[in-house]
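> got a predicted model here, sequence first, then my questions.
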Amino acid sequence: MLCTVPVVTALFPRLPDGLPAARPFTVADAAAAGVPGWTVERLAERGALRRMFAGVYVAATEPESLVLRADALRLVVPPDAVVVDETAGWLHGATRVLAPSADGRTPRLHVFCRTPGRRLRNELVDSGERGLLPRDVEIVTALRVTTALRTACDLGRLRRREQAIATLDSMLRLGAFDRATLEGELRRFGGMRGVRQLRELVPLADSRAESPPESVLRLRCLDAGLPALTPQWVVRSGAGREVRLDLALPEVRLAAEYDGSQHHTLSADREHDRSRRAWLASIGWTVVVVRREDLRGDGRRAVDLVRQGLERAIDRHRT
């Protein structure tokens, strides 16, 4: 759990009242308030501050929100720029669109400068040029950002294929648009980079997916010729027990579960997994467990595990 500011004030100078720690601030803001950069960094290391971007911080006790993210962006985004791509997805609330190399909270900045001929070149911002229609841009607390729909289309065509399907799933999950609306946008991107990939992946996108690894596993199984797996399938018993499966093929009672490190490491987590999977087996389900290392590289190990589980499930279903 993150520490709060009072816990560390015995070790570090107390932040001046003038420092806007309850809203995002830059290292320069801290210096102007008399707090040197090294103190800000140490407070972040101790958990008193949360880094939102390189050089932009906020009190760790401040809850995540669209307004908070927009406030942080306004500190580093030029007024004539439009926030796009990964940063736009993050701002809209689809935090799982962050690149795998990101730490889960600190995205790289992606903006498009609307001033002709102006491109940003610094360590904070990755900028570029693109054609945006008026309907592609909206104002979010005085910040220009591509709409969730345009952001999904851009990420779906410009990212690597497996990242793209995970992004499309995550953006659909926001509920700002449905897959039919997404499909309706495909024609306008004709001839643009990555449109073939976008056309292929949009029909496969599913708002029910809850994590990028689940999306990647689903796509790899489809690529291998396996039946389409349903995300977040719910199994209920007559006694009122309910279990939600990461991926499932209900007709043969096959469950494919992804065990990442975040929720499957503690002893209590492992015991919970063992109990629910034992119950599933007792009512005729075949459970396949896929771990992070199984998805690495080409993911062949993960697909083989699902294929073997499918064969067992079919045999079990027939008997």
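That came in fine, so what should we check first?

> going by C-alpha atoms from here, please, whenever you check contacts or count neighbours.
Will do.

> now stretch 57-76: buried residues?
For stretch 57-76, the neighbour count (16 or more other Cα atoms under 10 Å) marks Y57, V58, A59, A60, T61, L68, R69, A70, D71, A72, L73, V76 as buried.

> and for stretch 295-305?
By neighbour count, with 16+ other Cα under 10 Å as the criterion, the buried positions of stretch 295-305 are L295, G299, R301, A302, V303.

> one more: stretch 272-285?
For stretch 272-285, the neighbour count (16+ other Cα under 10 Å) marks D273, R277, L280, W285 as buried.

> among these, name the ones in helices.
If you go by DSSP state H, the buried residues of stretch 272-285 have D273, R277, L280 in helices.

> picking up where we left off before, including distance to T141, could the buried residues of stretch 272-285 go into a markdown table?
Rendered in a markdown table, the data for these read as follows (distance: Cα to Cα, whole Å):
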| residue | distance to T141 |
| --- | --- |
| D273 | 42 |
| R277 | 46 |
| L280 | 47 |
| W285 | 49 |
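
> looking at the residues you listed, spot the one nearest A248.
Distances from A248 to the buried residues of stretch 272-285, taken as Cα to Cα, are shortest for W285 (9.8 Å).

> for that closest one, what are its contacts?
Contact partners of W285, counting by Cα atoms under 8 Å, 6 or more residues apart in numbering, are V252, R253, L254, A255, A313.

> pick the one among these closest to G37.
Using Cα to Cα, A255 is the member of those that lies nearest G37, at 50.1 Å.

> that older thread, the buried residues of stretch 57-76 into a markdown table, with extra columns for secondary structure and distance to A205?
A markdown table is the format used below for the buried residues of stretch 57-76 (DSSP: H, G, I helix; E, B strand; the rest coil; distance: Cα to Cα, whole Å):
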| residue | secondary structure | distance to A205 |
| --- | --- | --- |
| Y57 | strand | 34 |
| V58 | strand | 34 |
| A59 | strand | 36 |
| A60 | coil | 34 |
| T61 | coil | 35 |
| L68 | helix | 29 |
| R69 | helix | 26 |
| A70 | helix | 27 |
| D71 | helix | 31 |
| A72 | helix | 30 |
| L73 | helix | 29 |
| V76 | coil | 33 |
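
> use this one as the comparison:
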Amino acid sequence: MLTGPFRGSDALRAGLLTRGVLRSRRFVRIFPDVYLPADLEPTFRVRSLAAYRFVEPRGGVLAGYSAADAFGASCEPSGAPVEVLAPTHLAAQPGLVAHQGPTDETVSVGGVRVTTRFRTAWDLGRSLPLPEAVVAVDALARVPTPGAPPRFDPFTLLDRRMRERGARNSLRLDEVVVLADPRSESPMETRMRLALVLAGFRPEVQYELRNAFGGFVARVDLAFPQARLAVEYDGAQHDDALDRERDIRIGALGRHVMRFQAVDVWLRRDRMIEAVEQQVRERTALIVAERLARRG
């Protein structure tokens, strides 16, 4: 019980520690009556669980980014506050966003009550800035849920909007669902794709490359087939050796691979877009010239 977030009153009542120990440096108070072991890293997931311990006695559940994280659809930007939904008003707490409303659309995930995957997408899709709203909808629409299809169609959010006319910020869902594409395999991949789409590009998503005999060679994050160009996002877990071997196989098909990382998407977005634009323009022109030369 004392290895993760816990309610101090519960621990005292169970005789697991004394009030003096609870107030010692061994534990850190994160919310009223909710504590963490001092040596436990307060990750977003840990803070979300602490928030749940805080609101559970009040009938509250995890919502927003915290619910998305519980589903395995982590898409919160760095430093995001944890989120809860409760049927009654909650006093403001540092690092916690508390929404008030009915908690009937919930499921249990790992023993924690959270808003359903669809309800979470409905909430985040209406409340976040456009790019992050698309990131959240992509992540939630992509992640599998036991007993549910591997993906839900983001356009079904518009069905709900028709049923709940006048719901706050629901009109913006038109743009969100048009830009959403659950085939993107990570939030950062969605962010990279959106940067290019909002700059006027229309890349193919999760594009399969095949050889002259129709055999599968690779699947790339984004592709510009007319330019024989692949664009890949390299996350923290990518393997340089495997990437090089893969790029060789893709290069043998006459395709060029561009790779970008988080720093490019967050801090060098304009440079990334310019680099892709240059490659698309130059490679398309070269391919057209080659075709004309063959005809001549």
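Okay, I see it. Just so it is clear, the model here is predicted, and its values are computed rather than measured.

> now check the first structure for the residue matching D153 of the second structure.
In the first structure, the position corresponding to D153 of the second structure is occupied by D178, as judged by TM-score structural alignment.

> around that match, how many other residues sit close by?
Summarising burial for D178 of the first structure: neighbours were counted as other Cα atoms under 10 Å, giving 15.

> for A268 of the first structure, give me its contacts.
A268 of the first structure makes contact with no residue, according to Cα under 8 Å, 6+ apart.

> SS state for it?
Here A268 of the first structure is helix, with the state taken from DSSP: H, G, I helix; E, B strand; the rest coil.

> contacting residues around the longest strand along the second structure?
Secondary structure of the second structure read by DSSP state E shows that its longest strand is strand 216-224. With contacts defined as Cα under 8 Å, 6+ apart, strand 216-224 of the second structure is touched by 184-185, 189, 193, 203-211, 229-233, 246, 249-250, 280.

> right, and A227 of the second structure touches T284 too?
Yes: A227 of the second structure sits in contact with T284 when judged by Cα atoms under 8 Å, with a separation of 4.5 Å.

> follow-up on the earlier one: dump the buried residues of stretch 57-76 of the first structure into CSV; add distance to R51 of the first structure as well.
As requested, the buried residues of stretch 57-76 of the first structure are arranged in CSV below (distance: Cα to Cα, whole Å):
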residue, distance to R51 of the first structure
Y57, 4
V58, 7
A59, 9
A60, 9
T61, 12
L68, 12
R69, 11
A70, 14
D71, 13
A72, 10
L73, 12
V76, 14
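
> give me the distance between D269 of the first structure and S275 of the first structure.
Taking Cα to Cα, to the nearest Å as the criterion, D269 of the first structure is separated from S275 of the first structure by 10 Å.

> need the counterpart of G254 of the second structure in the first structure.
With TM-score structural alignment defining the correspondence, G254 of the second structure maps onto G284 in the first structure.

> go ahead and confirm its match touches R253.
Yes: G284 of the first structure lies in contact with R253 (Cα under 8 Å); the separation is 6.8 Å.

> how close does the match of D153 of the second structure get to A164 of the first structure?
Computed with Cα to Cα, the distance linking D178 of the first structure and A164 of the first structure is 17 Å.

> the residue most central in space within the second structure: what secondary structure?
Computing the C-alpha centroid of the second structure and ranking residues by Cα atoms, centre = their mean puts C75 first, at 2.7 Å. Remark: C75 of the second structure carries the secondary structure label coil [criterion: three-state DSSP].

> now do the contacts for it.
Contacts of C75 of the second structure by Cα under 8 Å, 6+ apart are Y65, A68, D69, V135, A136, A139, P187.

> tell me which of the residues you listed is nearest to A91 of the second structure?
Checking these against A91 of the second structure by Cα to Cα gives Y65 as the nearest, at 19.6 Å.

> apart from its neighbours in sequence, what residue is nearest the closest one?
Setting aside the residues directly before and after it, Y65 of the second structure is nearest to E76 in space (Cα to Cα, 6 or more residues apart in numbering), at 5.8 Å.

> and what of G4 of the second structure?
For G4 of the second structure, the closest residue by Cα to Cα, 6+ apart turns out to be L36, at 6.0 Å.

> that neighbour and T3 of the second structure, how far apart?
According to Cα to Cα, L36 of the second structure stands 8 Å off from T3 of the second structure.

> which one of these two has more residues nearby?
Of the pair L36 of the second structure and T3, L36 is the one with more neighbours under other Cα under 10 Å, namely 25 against 10.

> look at that one and give its secondary structure.
Reduced to three states by three-state DSSP, L36 of the second structure is strand.

> pull the contacting residues for it.
By Cα under 8 Å, 6+ apart, the contact set of L36 of the second structure is L2, T3, G4, P5, F6, F27, V28, R29, I30, A50.

> rerun that using 6 Å as the cut-off
For L36 of the second structure, the residues meeting the contact criterion (Cα atoms under 6 Å, 6 or more residues apart in numbering) are P5, F27, V28.

> closest to W122 of the second structure among those residues?
Of all the contacts of L36 of the second structure, the one sitting nearest W122 of the second structure is P5; the distance, using Cα to Cα, is 28.4 Å.

> alright, that wraps it up for me.
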